[in-house]
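A.B. asks: Provided below for reference: sequence and predicted model.
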Amino acid sequence: MNLMKEEMLLYRKKIDTETLKETLELACKKIAPVWPLEHFVAVNPYQGIADQSFGAAAQQLSQLGGINMTLPISFYLEKIAEGIITKEDIKQAISKHTLVNERETDFINRVKSQQRPLLPDTTLTMLDVASRVDNKDYNRLMIARISAWASSYFDNGQAQWSAADTNLDLYEAWRLEAENDLTPEIAGLKEFRKTIKSFPKDYIKATQLALDILFVPQEGLDSYLHSLLLKMGGWAAHAARLDWEARLNGQESDKTLQFLAILVSWEATVYQCQESAKLFVSWLDAKKRLEDSSLTNETLADLLILQEAFDIAAQKSLISKINKSSDQVSGETYTPKAQAIFCIDVRSEVYRRNLELVDNQIDTLGFAGFFAFPISFTPLAHTQGIDQCPVLIKSGPKIKETISEEVDRTIVEKRVLRSSFKQIWKSFKSGAVTCFSFVSPLGITYLPKLISDSFGFSRPVPHPYKMSMSKSKIAEKSVQITQHEQMGLSIDQQVQMAYNALKAMSLTADFADFVLIVGHGATSVNNPHASGLDCGACGGHSGEPNAKVAAAILNEAEVRTRLKDLGIDIPKTTTFLACLHDTTTDIVSIFNEYAVPNEKITELESLKISLQKAGEATRTERAVRMSINGPVSENIFMRSRDWSQVRPEWGLAGCSNFIVASRKRTKHLDLGGQSFLHSYESQLDTNYSVLELIMTAPMVVTSWINLQYYASTVDNKVYGAGNKTLHNVTGGLGVLEGFSGDLRIGLPMQSVHDGIKYQHEPLRLNVVIEAPIDAMNNILEKHQNVKALCDNQWIFLFAMDKEGKISHQYTGDLNWGRVQ
């Protein structure tokens, strides 16, 4: 063995500390961040490998961890049988792949004859090898022990007491825990604690030592580290999020690096504890495969062609629908009685279409759900603000919710008292001794509420925004926009934000009497992923605060006066209304009716009737998709209160298109709740600054959402959250599926599948933009990260011409091909 070790020392050239850290950083960059449940953000899990082509990334993930980036062959064969994927689609897909050179009919017959796909050997880490050699699941042991410790170390206030020393750095805290953890030794890993204790406290030095023990070849080091991170992708993603937010605030953070050091240390420790000739030889063989990154899974190559054909079929359907509709667009102009600005969210497309159908004098527009007001919002009786903006940007001014100073104080006192009592009661229920006193004599007192909650007559917990407030007080809530004690905005800030927002919305003239700014949120109970039904871009938060701030500022007389000097003349008759679209119930609420002058009350009531009718039509449409029988509205409202409901709504399932154009291009189309719709008038965007903003922010965010749903569909085990009914919230951060395992990321299976079929089918985002090709090319050339998404086919980009027809498709490297 000693001779073999000496040979291996020669086999692996030692890496200096600086180079090692760079290598570790490159591996960590491949892990996308994930946000806590209360701030759920739709994230592209492939973000760290988006510099590769879609196909290359699929091959790499398949080789490193057996990860799927397509559905099984049977899914695509069904689409062929249904006529959704045609032979022409497959022929076109084959022409884009160099590995396959056969006629489409021969290809179809060949894949039909294939049985189960031939999976590559993904035995790339030492624990994989040791598990196979000893016939013990060391991976499961490692994941369970690290996850149990991480749940305590990263706990966000859920646990009664912490078992981890959070005053220490990540690696050092884990090392202290591992030195005292008897579980590995009980499982058969002798001297596990002693070996861990021999490792340096410095995580870089510890990683260096661990890699020297394992003799990982330098040529395969990157693959090894990436594969290791994928084993605990959930907690690694949480660490990546902490690093992301620190960097956004101009701080240094190395949480992901330290987490990777923990994983490498576990590998080296198990290797030393289980050292044997058989293990050594098997690990040596595995390391040879680490160095060979050219292996190709031919079955996966076929699957990628089928996926490409499925994407092509969807693109043809969208192009046909839009291009046929462009011939029917009317050129007549009229003054709308109301303009409603909705979030670009795909659920808004359904409501917007129905609102325009019930009242053709209402125009709708689409814009990012924070409405260009990136605020930090402090709800009533709270001490900390919530960032009400996409995670790609830093939040701006601090805005406080208020009623009046006296009422605010009373509500704060009530909530503090309630919170204190709740904490005492929780301690009583959870105590080692008192829990028995709780269950026996007091448990039966919960029976009436259990019955009431089960039948949907009450909520299991109070609504956080309505707690300790009467209906009248809730109606009086407003936002404090005037600058006061580091809160609010100066008049200059208000004017600038209002100007930027209206310009970006392409709404600078022809204002209606009512302009509705419609944020969106969702209603559900007993649902850890509830915030995922709110705005997927804005940290899982409702757009209500942004709508209220935007309306308050745009209704300010001084703001309007100064906007007029900047070329935007808002008539005195125009009132901006702050609204919220509840996407679970499809009710649109108006918060500032008091701003409407008395002479406009009749028109307001007419508007509210239109909103109500649109809600009814939208609920009816959604009821079909949700297989609801009986009274539609009653059943949908019940789903929002049902604490056993795993599918209160479908969220953004089905999202596959992002259309950036004037509403007239899509107004008469039923896009099936699958399209993000962003209003844009290129003729008003003289220097294409608005276009640049759209392509670098909303286009990236919608791609994140699309790829999160995509990944949660094709491999829910790795990139999804598994079965909702088995979830246990841990650390107030995320969920475990069952009592142990890795932190689950992405979406639960119930969010993409209805038990019979997929409600979200894997399609990459089709982006259609009504703008000159040269303008888009200039932006792509300026922003290489966005160009990479298009070049590597994570996004399919299309151009719409002045006639409203999709005329060209981006083919890569700033080249475009004409759409046939």
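C.D. replies: Perfect, thanks for sending it.

A.B. asks: From here on, just use CA atoms for contacts and neighbour counts.
C.D. replies: Will do.

A.B. asks: separation between Lys79 and Thr86?
C.D. replies: 9 Å (CA to CA, to the nearest Å).

A.B. asks: quick one, which of these two is more surrounded?
C.D. replies: Just comparing Lys79 and Thr86: by other CA atoms under 10 Å the higher neighbour count belongs to Thr86, 18 against 15.

A.B. asks: isn't the more buried one right next to Leu77, touching?
C.D. replies: No: using CA atoms under 8 Å as the test, Thr86 is too far from Leu77 to be in contact (10.7 Å).

A.B. asks: Just list the residues touching Ile322, thanks.
C.D. replies: Ile322 sits next to Arg665, Thr666, Leu669, Gly804, Lys805, Ile806 when contact means CA atoms under 8 Å, 6 or more residues apart in numbering.

A.B. asks: Quote the end-to-end distance of stretch 190-207.
C.D. replies: 21 Å.

A.B. asks: Only the buried residues of that stretch, if you could.
C.D. replies: Under the neighbour-count criterion of 16 or more other CA atoms under 10 Å, stretch 190-207 has Lys190, Glu191, Phe192, Arg193, Thr195, Ile196, Phe199, Lys201, Tyr203, Ile204, Ala206, Thr207 buried.

A.B. asks: any idea which of the residues you listed is closest to Glu634?
C.D. replies: Distance to Glu634, by CA to CA, is smallest for Tyr203 among these, at 57.4 Å.

A.B. asks: so the closest one sits right up against Ala173, yeah?
C.D. replies: No: using CA under 8 Å, Tyr203 is not in contact with Ala173, being 11.0 Å away.

A.B. asks: which parts of stretch 406-425 are buried?
C.D. replies: Residues Asp408, Ile411, Lys414, Arg415 are the ones in stretch 406-425 that count as buried (16+ other CA under 10 Å).

A.B. asks: Take this one as well and set it beside the first:
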Amino acid sequence: MNGSSTLPDQVDLQKEILIPDYPDQNLNLSPVPDINDLVRSASRVIAPLGPIATFAARNPWMGLEGQSFEQVARWLKDIRDVDICPSASILLDAKNRGEIHQDFLEERLQHWLDVQSLDLSRDVAERFCRAALKLDDLPPNLLAAPKLKGLAEKLSGLKLKTIERHPMKTLSLRLEQQVCERVAHDLDRHVIKWCKLFLDESQAAWSLPNKEEGFYRAWRRLVQYDPALSHSQRRRLKDCPQEADAALKEALSALEIPEWQIQDYLEAHLLSLPGWAGMMLWRSQQSTRENSLLTEYLAVRISLEWALIKPYLPLPEQKTDDQSLLVPLIAAWVHWGEMPIEAWSQLSSSEQKARLNLAHRFDHLLRKRLWLEAWEQTYEERLKEMITSNQFKSDEIKPMLAQFAFCIDVRSEPFRRELEKAGPFKTYGVAGFFGLPIETCELGSQHSHSSLPVMLKPKHKVKEFSSEFEFKTYQQRRQVANSLNRTFKTMKQNMLTSLLLPELSGPWLSLQMLVRSFFPRCGGRTFRQLQQLWLRKPSTELSLDHKHTEAELPVGFSEEEKVYYVRQALKMMGLTNNFAPLVVICGHGSHSTNNPYSAALDCGACGGASGGFNARVLAALCNLPKVRKNLANEGISIPEDTVFTAAEHITTLNQLRWLYVPKLSETAQEAFEQICATLPNVSDCVNKEQLARLPNLSSRSKNPKTDMQRFAEDWSEVRPEWGLARNAAFIIGDRLLTQGCNLDGRVFLHNYDWKKDQDGILLSNIIAGPATVAQWINLQYYASTVAPHYYGSGNKATQTVTAGLGVMQGNASDLLTGLPWQSVMKSDQEVYHAPLRLLVLIQAPREYVERLLAHDSAFHQKVHNGWIRLATIDPEGYWESWS
């Protein structure tokens, strides 16, 4: 069954102004806010960007969700010439593959026409719009035709129903566009240089002097000696104020930026280099010591801008040319409306205006939006047909030998599907950190890292430990290895020893290069085994019991906290009764070689942290007798012979690696042995499916396991796996809803039983946590596909790892924020990722969803403004679209 609905108190988006104004234009701010407050407000246009070693998916428009998708799309197109709707070639290719149904495109067109005041015949409007929807470009010779320009001049007196849009561009960019001086380019080059010097964490042999004083003060001390600036430019910057906020205000005043436009101007500068600005924003959020870093960045940038463009000030005002606006509108009617130039003289002025207004409204962005919505609707209809026709039966009474809790990651879906086919196994989907807000510290490491979504903060630290004797010997071997690495790096960066280093290291590195190049699979395995043989890491235990506090975080858990986290984890995955003899908590990670984006293939939410450590902690907590006893008092009875174990799903190899297997009961041992016997066949099936998707490999793959191992170990491989490409939906419901369905590795699956959630708390937590993370992942893949030059990171083969932070193209590009070309494209011409906005499907009664939307304003806003699509399926199987 199918249906559609609008959100409670929702205004139909189609009835809004079709050419909306820019987001939150500032009008007459009185009194003028503090400059730091304006910087904080302006930072909404960029996303914080952490180091690539702890890569976490980010929604690049997370601060703009208060505006509609179309508003933001128009604003970005005008201010930075960035198009965030899929290109015509992407849309037409999707249609040719059968992914966009023509009927849905026609339905979107008719719906749009229904809400317009056309002032001309519906038939004429339909013919024009259908022709324009073919997405072909206007012929250049038509746009340059003298007759057409002459007609545009005659019609320039008509007052069209348009909204004037004046993008707030930086003065350096305006100057570059007006006089063809590369001022904006030079400004970016200078800013990039100083950002690299200040933010460098590992690569520079010499660090920036006075770095500890902050970015602005370190820059101010040195910029007056910068040989890349002219003498007059250095003299202008010599007397900059001591403090960043004062310098920023002084620069804005010198550029004569009106007070009511300051925030817009700051936003324009942040969008000039969103990567470096995003890194400054992220750093400012990590400690109070650097909380003004973004203000310092803007003070440096805008002070430099003033020094570069002062000789050209004041710039002439930008003027709108009515004639240039009319030329493409008339050409559109000539090309798509089959209306010759001569025919315009036969129309009254009202008829001329009606046609021009329609062409203005039905512009390229609106046309592509209709195509995108038709593509999304086609996918939703096919998903609906698959799920509603799925003949599933309850398996609650069917005995299960083992139960597996997997991360909701889309790469888990094919593995879960094959695992359930292979035996009496049941799988569950839950957020891959398993609800444990922990910071982890591996044996012998001096550093710990957060192992939870980046939107959360850790509340506990869990450490690995072993016997004192084993730890000392292991630590000594680690220190030897670390000393060799540090010595090698020191010699490489020293002017004298770098001359000797090739003679010393050449034979070993040459041998390693040959082995890794010609025998990547065997070489990688051999080098890894040699490392493990040298280190000989002992068996370890976890610090689960609360003992003391380190750096404001308690180590371990109290008895009450242990019970709380286990209870919450079991409820979130929907496993509170009918326990199997063996329960496997499966984290997930990846394995690749020479890959700056290796962290991006681990957990997309947790900053590149594998979920294996969390899985081990949860399994150990679930096996504690005191925890089980307390849970039994609350109605969650875990049988005595049920044993929890932990494993890691290696997504590159589609293997399960056992991390924690305690002493097993007899029935659990039987289950464990059957799983071990079954897993090779499961891996082979999933590997074949995965290989078939990789370009130019399926036809020559003879041994899936060997091929996947080679991809993981080959240091020249630019695409070890597809990651989360083609993700399209997030399903919140019982596994029975999708069991047996081939979801093609495109769906996040989170278990949910509405009958056990009368107050809606579980659903609210899923939406606020896992669903939000899935939306971030979805929109990062979306942005990297539709605007790879701005939100992606280009070709992996030509990237430069910079300052230990991220990647650049060349030595003077922005710090690239998104995914590489190879993560979203099959080839230079063919897109692999389908840029669709995430569809959230909730299996629950209608009143549950209404309550959720009423209480969760952020989620309501995302759905209302087109950043997420929403559908529900009620207990009777009735499908309802809310978007």
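C.D. replies: Looks like it arrived, so ask away. These figures come from a predicted structure and were not determined experimentally.

A.B. asks: Using a markdown table, lay out the buried residues of stretch 406-425 of structure 1 together with distance to Leu736 of structure 1 and secondary structure.
C.D. replies: Output for the buried residues of stretch 406-425 of structure 1, formatted as a markdown table (distance: CA to CA, whole Å; DSSP: H, G, I helix; E, B strand; the rest coil):
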| residue | distance to Leu736 of structure 1 | secondary structure |
| --- | --- | --- |
| Asp408 | 38 | helix |
| Ile411 | 36 | helix |
| Lys414 | 34 | helix |
| Arg415 | 31 | helix |
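
A.B. asks: Tell me who's in contact with the spatially closest residue to Arg536 of structure 2 that is not a sequence neighbour.
C.D. replies: By the measure of CA to CA, 6 or more residues apart in numbering, the closest residue to Arg536 of structure 2 outside its immediate chain neighbours is Tyr474, 6.8 Å from it. Counting by CA under 8 Å, 6+ apart, Tyr474 of structure 2 touches Gly444, Leu535, Arg536, Lys537, Pro538.

A.B. asks: at 10 Å what do you get?
C.D. replies: Tyr474 of structure 2 makes contacts with Leu443, Gly444, Ser466, Glu468, Trp534, Leu535, Arg536, Lys537, Pro538, as judged by CA atoms under 10 Å, 6 or more residues apart in numbering.

A.B. asks: Near the aligned partner of the second one in structure 1, how many residues? Count them for me, please.
C.D. replies: By that I understand Gly444 of structure 2. Alignment note: Gly444 of structure 2 maps to Ala381 in structure 1; criterion TM-score structural alignment. By other CA under 10 Å, 19 other residues sit near Ala381 of structure 1.

A.B. asks: ok, for Ala381 of structure 1, nearest residue in space, not its chain neighbours?
C.D. replies: Counting by CA to CA, 6+ apart, Ala381 of structure 1 lies nearest to Val412, which is 4.7 Å off, once chain neighbours are set aside.

A.B. asks: Helix, strand or coil: sort out that neighbour for me.
C.D. replies: What DSSP: H, G, I helix; E, B strand; the rest coil gives for Val412 of structure 1 is helix.

A.B. asks: contacting residues around the aligned partner of it in structure 2?
C.D. replies: Val412 of structure 1 maps onto Gln475 in structure 2, with residues paired by TM-score structural alignment. Neighbouring residues of Gln475 of structure 2 by CA under 10 Å, 6+ apart: Leu443, Gly444, Ser445, Phe469, Ala481, Leu535, Lys537.

A.B. asks: Can you verify my assumption that the first one contacts Lys463?
C.D. replies: What that stands for is Leu443 of structure 2. Yes: Leu443 of structure 2 is within contact range of Lys463, at 7.1 Å (criterion: CA atoms under 10 Å).

A.B. asks: joint contacts of the two?
C.D. replies: Contacts common to Leu443 of structure 2 and Lys463, judged by CA under 10 Å, 6+ apart, are Thr540, Glu541, Leu542.

A.B. asks: ok, the last one to Lys461 of structure 2 distance?
C.D. replies: Distance from Leu542 of structure 2 to Lys461 of structure 2, counting by CA to CA: 10 Å.
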